[in-house]
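Participant: this one's structure only:
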């Protein structure tokens, strides 16, 4: 039986698609609200619940923590290609080794977050980061966004909940 005619594969792909769309929409909606409606790009910062939660506008032209941001235009297109490559890799992985519900949701988190950041790079030339959290005397200078949270959680979930062939959960 091919993966595409396998009911477990179909269920997993539906979950991947649903979670991806939800994450993508939430990510883009929060970025639109923060950048365009609240005008955080012009204001720079809004203290919400200092120091635990603050809004700090940061345009990330590179990867995590601004790494590789020196050649912004070239890096932009390379990072778009890398993100789309990761999405394709995860989809192929799902086809070859369909995960259970948690693995599929994790793949959806990663894909939705990656596509959210791709859209930022296409629209703005950089990723819109705005969430900043500090605690316990540690002043965090970095900002992140909903897509970053989803990518991190998705990657962790794919490690914790691999497909059935990988010794992980049983497909459902």
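Facilitator: All right, it came through fine. Remember, predicted model here, so these are calculated numbers, not experimental data. Numbering: from 1, shown residues only.

Participant: Could you use CA atoms for every contact and neighbour count after this?
Facilitator: Will do.

Participant: residues near residue 166, how many?
Facilitator: 11 (other C-alpha atoms under 10 Å).

Participant: now swap in residue 89 and tell me
Facilitator: Neighbourhood size, residue 89 [other C-alpha under 10 Å]: 12.

Participant: next, the one to line up against it:
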């Protein structure tokens, strides 16, 4: 458990710093670049995914911070969950807390990766990629666990 916690803190710190440095660069220097498929373009998201709930912009930072704190408390009481899912949890916390810090620092989440080839897609950031990777890892782990349980049941019968 201790080894996983230390590794988790290291990964969290590295990813959090990378994301914040990228966002600082886009907010303080003109890093906008137009490309044929993807552009780098500064934008602020005052809502959540695809700007949903932007009418709650002033309160989202507190709502999201409360959710992170609740998740942290849950993990303190259920250490086995952290032990099993420490990597995706670390990714979720790094991306989530970095985006929450944006809300306190810039008033909204700093986005800059704009996909526009074939269809207009949302503008997103490195933290969003981290969060999506965490969700993919959790889904993969759940599928593997389900398959193992199914195989075990089949072997018992």
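Facilitator: Great, that's in hand. Remember, predicted model here, so these are calculated numbers, not experimental data.

Participant: Spatially central residue in the second structure, please.
Facilitator: residue 131 (2.5 Å; C-alpha atoms, centre = their mean).

Participant: Show me what residue 139 of the second structure aligns to in the first structure.
Facilitator: Residue 139 of the second structure maps onto residue 159 in the first structure when the alignment is built from TM-score structural alignment.

Participant: In contact with that match, which residues are there?
Facilitator: By C-alpha atoms under 8 Å, 6 or more residues apart in numbering, no residues touch residue 159 of the first structure.

Participant: how near is the residue nearest to the centre of the second structure to residue 28 of the second structure?
Facilitator: 24 Å (C-alpha to C-alpha, to the nearest Å).

Participant: Chain neighbours aside, what residue packs nearest to the aligned residue in the first structure for residue 53 of the second structure?
Facilitator: Alignment note (TM-score structural alignment): residue 53 of the second structure maps to residue 68 of the first structure. Closest residue to residue 68 of the first structure apart from its sequence neighbours, by C-alpha to C-alpha, 6 or more residues apart in numbering: residue 62 at 4.8 Å.

Participant: How is the one you found assigned, secondary-structure-wise?
Facilitator: Under the three-state scheme (DSSP: H, G, I helix; E, B strand; the rest coil), residue 62 of the first structure adopts coil.

Participant: Let me know whether it touches residue 73 as I believe.
Facilitator: No. Assessed by C-alpha atoms under 8 Å, residue 62 of the first structure is found out of contact with residue 73, at 9.9 Å.

Participant: When those two are compared, which one has more neighbours?
Facilitator: Higher neighbour count among residue 62 of the first structure and residue 73: residue 62, with 21 against 14, using other C-alpha under 10 Å.
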